[in-house]
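*Asks:* fold the following for me, if possible:
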Amino acid sequence: MKKVMLTALCALSASSLSQAHDLWVYAQDAKQGKPLQAVLGYGDNFPAGDPIPEKRLHIFPPLELVTPNKTEALQQQGENYHYVSPQALGAGEYKISSTYRPTFWSKNADGWKMQNLSEVPDAHYCEQSSMYATTYFNIGGAKVSEFAQKPVGLELEIVPLVDPSQIKPMQVVPVQVLYNGEPVKGATIIGTADTLTKLDWDAVMDHREPQAFSGKTDKNGVMNLIPLVTGNWKLKTSHEAEFPDQKICQKKKMYSTYTFSVK
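*Replies:* You can find the predicted model right below:
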């Protein structure tokens, strides 16, 4: 009986953590001949960003700007979630990626601690959390190439299998989940759009973000998304494994998002 109750508590704890915050990225201003203005979104206020708490800043390395030929770090400027490119952008295809470094989170009767089980011996649940986020854009009339449908190379990643810049409402959009470059069968993908979340902002702030779509991937890690409304969309998925040393932590959990616009 105790084992069943502990399992339920662990599941509830994991669910609470996964719903508490998402990580996403988007291009706030991307024009040819101007530096990129990019936002690291972390929390609930999708698609806008919020200031990141000082005690969590160390978890986030700089956003990265990815092209078919190179990857470079963006520079933090202004608010701590705002980034710019070192140079003006030329015509071309780009991706922005973000990472939340592997971080231990344990929960005891007092709540969540940024520590592992050896540091919080009375914790009933621990996970090492990692988060990843990507988005795609092109400017200057650049032709969309296979780059748009290739992974950046993150540990856990959602990749569109169509041109992500031309998605329309009611279009069948295949997307794929990859873990270390391999397809993930049975992964749950949840999608929402700011068109919907703004209709029930109280739910968003209570970690009950309204969802527009949910489905599972097939044996090839592929799921067909059918966006019903225009807006800024966020797809999210997760993947978990046993942590190698159970005395340190119980689970290794990864979370990933992909953002795009439906016009």
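
*Asks:* from now on I want contacts and neighbour counts done on CA atoms only, so please keep to that.
*Replies:* Will do.

*Asks:* what segments of the stretch 151-263 of the chain are helices?
*Replies:* Counting by DSSP state H, counting those that start in this stretch, the stretch 151-263 of the chain has helices at residues 194-197, 201-205.

*Asks:* as TSV, those with distance to residue 67 would be great.
*Replies:* Shown next, in TSV, are those (distance: least, Cα to Cα, whole Å):
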stretch	distance to residue 67
helix 194-197	27
helix 201-205	33
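
*Asks:* most packed of those helices?
*Replies:* Ranked by mean neighbour count under mean count of other Cα atoms under 10 Å, the helices of the stretch 151-263 of the chain are led by helix 194-197, which reaches a mean of 17.

*Asks:* how deep is residue 69 tucked in, by neighbour count?
*Replies:* Residue 69: 5 surrounding residues under other Cα atoms under 10 Å.

*Asks:* just say helix, strand or coil for residue 7.
*Replies:* Here residue 7 is recorded as helix under DSSP: H, G, I helix; E, B strand; the rest coil.

*Asks:* go on, the one 10 residues further on?
*Replies:* Of the three states, residue 17 takes helix under three-state DSSP.

*Asks:* tell me, how many residues neighbour it?
*Replies:* Residue 17: 16 surrounding residues under other Cα under 10 Å.

*Asks:* also this sequence, please, to line up against the first:
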Amino acid sequence: MSRTFPRLAHTLLATGLVLGSTASASAHDVWLTFSGPASARCAIVNYGHPDDRPPAFADKVVDLFMITPKGRSSLLDGLAIASDKGIQIARTKPFDDAGHTLLAARYDNGFWVRTTDGLYRNATRRLVPDAAESFWSGKFAKAITGADAPWQEVLGHDLELVPLTDPAKARPGEALKVKVLFRGKPLAGAEVERGDGKTAAAEKDIPKFKTDAEGVAAVTIVKPGPHLLVIDHRAAPSVTPDQARADLYNATLWFSTAAKQR
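*Replies:* Have a look, this model is predicted:
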């Protein structure tokens, strides 16, 4: 999400680690966007926040699919590191896009520990058994390239944002309802954050929308253009307790809306 942080948080985030006590405030996001004309579209994997862009790594992308009403195809082959205005991103080879595509990716940010000396290392408890803190970090991203994409498809990501209506058809003044699923079940009481992936904002200024008992949040659309919805979730104990104490999940949904009000 678009955030500004104190110096300490930036130092911690440079390692890609999220502290359990500040999981929502300090998690880096992974989100998908795209570039190029429809006949030569490229999907882009972004990492960080608008004002804090560590490099995105292609080899951390576990899978990356384009999903259309006709089926799905992998975009992983040829995914490579690229530079966009001095920022390291991961970019796919060009593909043909009719403008109705759902893009989806899983990004394994790995295991992290905080040592008893307060240092952060990309390691597990296997090598640092006395670690003061230990986490696994997984990130799940979706984006749609235009209206009538298969936006309603549930992909089975560990943490997933599923819109209940077509996001590309949402208009300013309307509320877009989004269901949050954690391991396939509704996640109640979670906060969905709204930004655009471009504009930096202080944590206190980021609009947040809480999910109800059914895991549904009503996100107000206030302006046309790009939107980035973000959800963070911490689960303990970890699925792999021999390696980490907790699992940190991040999910995003990127889309763009038109200007005309209904």
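
*Asks:* returning to that earlier point: residue 42 of the first structure: which of the helices of the stretch 151-263 of the first structure is closest?
*Replies:* With Cα to Cα as the measure, helix 201-205 is the member of the helices of the stretch 151-263 of the first structure nearest residue 42 of the first structure (13.1 Å).

*Asks:* can you list contacts of the closest one?
*Replies:* Applying Cα atoms under 8 Å, 6 or more residues apart in numbering, the contact partners of helix 201-205 of the first structure are 44-45, 197, 209-210.

*Asks:* closest one to residue 261 of the first structure among the helices of the stretch 151-263 of the first structure?
*Replies:* Closest to residue 261 of the first structure of those is helix 194-197 (Cα to Cα; 10.1 Å).

*Asks:* how many neighbours does residue 118 of the second structure have?
*Replies:* 11.

*Asks:* contacts only, for residue 215 of the first structure.
*Replies:* Counting by Cα under 8 Å, 6+ apart, residue 215 of the first structure touches 188-190, 223, 225.

*Asks:* corresponding residue for residue 176 of the second structure in the first structure?
*Replies:* Superposed on the first structure with TM-score structural alignment, residue 176 of the second structure falls opposite residue 173.

*Asks:* correct me, but its match touches residue 222?
*Replies:* No. Residue 173 of the first structure is beyond contact range of residue 222, at 10.0 Å (criterion: Cα atoms under 8 Å).

*Asks:* now do stretch 105-121 of the second structure: distance to the chain's middle.
*Replies:* In terms of Cα atoms, centre = their mean, to the nearest Å, the centre of stretch 105-121 of the second structure is set 18 Å apart from its chain centre.

*Asks:* actually stretch 75-82 of the second structure, sorry about that
*Replies:* 18 Å.

*Asks:* and stretch 120-130 of the second structure, by the same measure?
*Replies:* Averaging C-alpha positions (Cα atoms, centre = their mean) puts stretch 120-130 of the second structure 25 Å from its chain's average.

*Asks:* contacts for it?
*Replies:* By Cα under 8 Å, 6+ apart, the residues outside stretch 120-130 of the second structure that reach it are 12, 15, 17, 110-116, 131, 134, 242-244.

*Asks:* just the endpoints, please. Distance across it?
*Replies:* Terminal residues of stretch 120-130 of the second structure are spaced 13 Å apart (Cα to Cα, to the nearest Å).

*Asks:* mind listing what's buried along it?
*Replies:* Buried residues in stretch 120-130 of the second structure, counting neighbours by 16 or more other Cα atoms under 10 Å, are found at 120-125, 128.

*Asks:* how about stretch 6-24 of the first structure?
*Replies:* By 16+ other Cα under 10 Å, the buried positions in stretch 6-24 of the first structure come out as 10, 13-14, 17-18, 20, 22-24.

*Asks:* closest to residue 133 of the first structure out of the residues you listed?
*Replies:* Closest approach between those and residue 133 of the first structure, by Cα to Cα: residue 24, at 5.0 Å.

*Asks:* read off where the helix or strand encompassing the closest one ends up in the second structure.
*Replies:* According to DSSP states H and E, residue 24 of the first structure maps onto strand 22-29. Aligned by TM-score structural alignment, strand 22-29 of the first structure corresponds to residues 29-36 of the second structure.

*Asks:* contacting residues around the matching stretch?
*Replies:* 1, 41-49, 103-105, 107, 139-143, 145, 228, 230, 250-254.

*Asks:* still on that earlier bit, okay, the contacts of residue 215 of the first structure in CSV with distance to residue 177 of the first structure and neighbour count next?
*Replies:* Converted to CSV, those look like this (distance: Cα to Cα, whole Å; neighbours: other Cα atoms under 10 Å):
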residue, distance to residue 177 of the first structure, neighbour count
188, 9, 17
189, 9, 24
190, 12, 18
223, 8, 25
225, 12, 21
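
*Asks:* would you turn those residues into CSV with distance to residue 62 of the first structure?
*Replies:* Listed next are the contacts of residue 215 of the first structure as CSV, based on distance: Cα to Cα, whole Å:
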residue, distance to residue 62 of the first structure
188, 28
189, 26
190, 26
223, 30
225, 30
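
*Asks:* tell me which of the residues you listed persist in the second structure.
*Replies:* When you map the contacts of residue 215 of the first structure onto the second structure and apply both residues aligned by TM-score structural alignment, their matches' Cα atoms under 8 Å, the shared contacts are 188-190, 223, 225.

*Asks:* out of those residues, who's nearest residue 77 of the first structure?
*Replies:* residue 190 (31.4 Å).

*Asks:* which position in the second structure pairs with the closest one?
*Replies:* In the second structure, the residue paired with residue 190 of the first structure according to TM-score structural alignment is residue 193.

*Asks:* relative to residue 212 of the second structure, how far out is its match?
*Replies:* 15 Å.

*Asks:* cool, and residue 255 of the second structure?
*Replies:* Counting by Cα to Cα, the gap from residue 255 of the second structure to residue 212 of the second structure is 23 Å.

*Asks:* of the two, who's got more company?
*Replies:* Neighbour comparison, residue 255 of the second structure and residue 212: the larger count goes to residue 255, with 24 against 17 (by other Cα under 10 Å).

*Asks:* that one contacts residue 221, doesn't it?
*Replies:* No. In this structure, residue 255 of the second structure is not within contact of residue 221 by Cα under 8 Å, at 11.6 Å.
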